[in-house]
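Undergrad: Everything below, folded, please.
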Amino acid sequence: MDSVSDTPTTIATLRAGDEVDAVFACTRKERLMSRAGTPYLAVELRDRTGAIPARVFRDADVATARFERGDLVKVAGRVERFREELQLDLRSIAKAPEGEADPATFLPVAYRDLDELDGFLEHLAGEVHDADYARLLGAFLGDTTFRAAFRRAPCTRAGHHAYLGGLLEHTVAVGTLALEACQLHPRLNSDLLLTAAILHDVGKIQEFTYGAEIGLSEPGRLLGHVELGLRLIDARSGALDVEHRLALSHCVLTHHGPDAAPQRRFGSAEALALYRLNALDATVKGALEHGLD
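TA: As a prediction, the model looks like this:
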């Protein structure tokens, strides 16, 4: 009997005979040939609850042009049992219209509460007392579009913090470490180091795309998050004097190491500190998520 329900369709709840009209993530797509010599599509559909194979037998070559692996796809079909396993026999499949489904439904997300992390970020920004740096941070954190993008972004695609909200979680961690380092080493310029810790990965909001998987945007592929971040900072730092701007830009430029600097060395203790603190959080988190090499 066909199932009829007002609740959202999830893969874990599918049963043989169910009619399906829903959006899923496409994580596999292959054009194959049947024994009769006709083409068909074999795909894998996934959501947070699991994955299911699906087949398109009718007009396979027409269907293949309507979506790509990595897309969120809108499908219609029926759940069948084949060789003791469930699969979807699809009547239609196409890339889901923009805005019809939230990628967060299909991508991994931070376990930590994002509202709580947002609060920590606000607290860290409040510890910056230099008026010029505080104004710059306000230009970022007061922008609701930026805040939404920053809250959503991962830190990496497959490394540390490789999930939605990962950038916010990592930034709060590095900022907290920076605050502690400044208490231990009061000669550090805490305003510079903390501002750099909050903004060092800001370019990641433009580095990724979101669909069935976390992808790499064209700007991310061609420029990378460091250059993208420097451009975002430059666009909002018109009120900064040359000294403030150079000190901050150097910290951001070298937060993966001094090789990016023209002189191939750190130009300030704050830049060195940011590099070490960023690496500390990234490597420890990576070890906890993926194990020790």
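
Undergrad: CA atoms for contacts and neighbours, from now on please.
TA: OK.

Undergrad: ok, which stretches of this structure are helices?
TA: When assigned using DSSP state H, the helices of the chain occupy the ranges 60-64, 114-126, 131-141, 144-152, 166-184, 190-199, 218-222, 224-236, 242-253, 269-290.

Undergrad: Looking at those helices, which one is packed in the most?
TA: helix 190-199 (a mean of 25; mean count of other Cα atoms under 10 Å).

Undergrad: Could you list the residues in contact with that one?
TA: 121, 124-125, 127-130, 133-134, 137, 171-172, 174-175, 178-179, 182, 229, 233, 247-248, 251-252, 270-271, 273-274 (Cα atoms under 8 Å, 6 or more residues apart in numbering).

Undergrad: Could you tell me the angle between it and helix 242-253?
TA: Interaxial angle of helix 190-199 relative to helix 242-253 (axes from the mean of the first three to the mean of the last three Cα atoms, to 10 degrees): 40 degrees.

Undergrad: distance of residue 61 from residue 178?
TA: When Cα to Cα, to the nearest Å is the yardstick, residue 61 and residue 178 sit 55 Å from each other.

Undergrad: and if you look at residue 26?
TA: Distance, residue 26 to residue 178, by Cα to Cα: 41 Å.

Undergrad: Please report how far the residue lying closest to residue 91 once chain neighbours are set aside lies from residue 54.
TA: Leaving out its chain neighbours, the residue that sits closest to residue 91 by Cα to Cα, 6 or more residues apart in numbering is residue 77, at 5.1 Å. From residue 77 across to residue 54, the span is 9 Å (Cα to Cα).

Undergrad: Please generate a structure for the following sequence too, so the two can be compared:
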Amino acid sequence: MTQAGVYGQRLGRGLHVKEAPVLITRSLRSAEVAVTEVRNDKPTPELSGSLPAEDAYLVSLKLRDYPACECWEEGRYVTREDIRAGATYLYDLKRDPRYVIDKPFHSLFFYLPRPALHDMARRPGAPRIGELSYEPGVGHDDGVIRHIGASLQEALRRPDETNQLFIDHMMLALTAHVAQTYGGLKPVAEPSRGGLAPWQVKRACDRLDSDLSGKVALEQIATELGLSVSHFSRAFRISTGLPPHQWLLRQRVKAATQLMTVRNLPLSEIAISAGFANQSHFTRVFTQMVGVSPGAWRRETHGGPDA
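TA: Model prediction:
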């Protein structure tokens, strides 16, 4: 299948990097949203490649200082600015954004096509989002994007241990934040109540429980309930006290504790059966949530083996 958006290897080629780890969500009904990590510690000095022109934006979180960055748009020099680690920069793919690569760099790039931004405005009376507000080469001190970026960096390092619900949740938050902060979308006032109906809670929980690996997407569950992704995520949290990806982690740990009552079942098998990627992933999550390692919990509770 041909990749449509400017993310992953397609973005990596433009920035002259061989490795471009990517996470993709399809929770937004109109388009894919993705985050790509790009890094080059020993670049060959040259102008970055021209990226495919699209009605889309790249929102970049810089993870390393880049002094005197020379920025270009539409084939013309625009500005030279000092880029600071932790700052957020916006690029309009309709304008052929490029820059001179002559120093080591490390960044996250969020790919946001316009249909994904319009999805955020799908409510009565909400205007369509116009052009995002930014100046070429001018960074923003954006704590929300720093937080989301830090969370997704961990997921990019361990993609096999990251469930799709978590990716969907973080990308939805990122898209909504960009639409509000740079696109002028006014946030919807949170209702004092508004959780799911009891039958919806049961169906959603049953759906999540049926696949502890977390491969089911938020959009899939929301569609089955006749809801938008953002409405479902908010209402699920009101009803259960947890966002879907955290609720699923709790169910994995619950399943694992039940399996650990089987005296001779190895922890490696328990990990896979409970939806974890491997034993180390199981140990890390279980220890964070319970306070002790799975082996210690089983010894203290049932006197079972360590592995």
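
Undergrad: What would you report as the TM-score here?
TA: Scored against TM-score structural alignment, normalised by the length of structure 1, the superposed chains reach a TM-score of 0.24; 119 aligned residues with a Cα RMSD of 6.1 Å.

Undergrad: ok, back up a step: these two touch, right, the residue nearest to residue 91 of structure 1 and residue 90?
TA: Yes. With contact defined as Cα atoms under 8 Å, residue 77 of structure 1 and residue 90 form a contacting pair (4.1 Å).

Undergrad: Out of the helices of structure 1, which is closest to residue 210 of structure 1?
TA: When these are compared by Cα to Cα, helix 144-152 sits nearest residue 210 of structure 1, at 9.8 Å.

Undergrad: helices or strands up against the closest one?
TA: Based on contacts counted as 3 or more Cα pairs under 8 Å, 6 or more residues apart in numbering; DSSP states H and E, the elements that helix 144-152 of structure 1 packs against are helix 131-141, helix 166-184.

Undergrad: In CSV, list these along with distance to residue 86 of structure 1.
TA: Below are those laid out as CSV (distance: least, Cα to Cα, whole Å):
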stretch, distance to residue 86 of structure 1
helix 131-141, 47
helix 166-184, 34
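
Undergrad: Show me the one of those that comes nearest residue 42 of structure 1.
TA: Between residue 42 of structure 1 and those, the tightest spacing by Cα to Cα is seen for helix 166-184, at 32.5 Å.

Undergrad: In structure 1, where's the longest strand?
TA: When secondary structure is assigned using DSSP state E, the longest strand within structure 1 turns out to be strand 19-33.

Undergrad: Give the other helices and strands that it contacts.
TA: Secondary structure elements in contact with strand 19-33 of structure 1, counted by 3+ Cα pairs under 8 Å, 6+ apart, are strand 39-47, strand 72-82.

Undergrad: Residue 76 of structure 2 - how many residues pack around it?
TA: Using other Cα atoms under 10 Å as the criterion, residue 76 of structure 2 is surrounded by 11 other residues.

Undergrad: contacting residues around it?
TA: So residue 76 of structure 2 contacts nothing (Cα under 8 Å, 6+ apart).

Undergrad: For residue 90 of structure 1, see how far away the closest residue to residue 141 of structure 1 other than its chain neighbours is.
TA: By the measure of Cα to Cα, 6+ apart, the closest residue to residue 141 of structure 1 outside its immediate chain neighbours is residue 147, 6.2 Å from it. Residue 147 of structure 1 is 39 Å from residue 90 of structure 1, where distance means Cα to Cα.

Undergrad: and if you look at residue 123 of structure 1?
TA: Computed with Cα to Cα, the distance linking residue 123 of structure 1 and residue 90 of structure 1 is 51 Å.

Undergrad: cool, residue 76 of structure 1 as well?
TA: Separation of residue 76 of structure 1 from residue 90 of structure 1 (Cα to Cα) stands at 6 Å.

Undergrad: of the two, who's got more company?
TA: residue 90 (20 against 17).

Undergrad: Is the more buried one in contact with residue 74, as I believe?
TA: No. Taking Cα under 8 Å as the definition, residue 90 of structure 1 is not a contact partner of residue 74, at 10.5 Å.

Undergrad: can you list residues touching both of those two?
TA: What both residue 90 of structure 1 and residue 74 touch, as defined by Cα under 8 Å, 6+ apart, is an empty set.

Undergrad: And the helices in structure 2?
TA: If you assign secondary structure with DSSP H, the helices in structure 2 sit at 9-14, 114-119, 143-157, 164-181, 198-209, 218-224, 229-240, 244-259, 267-273, 279-290, 294-302.
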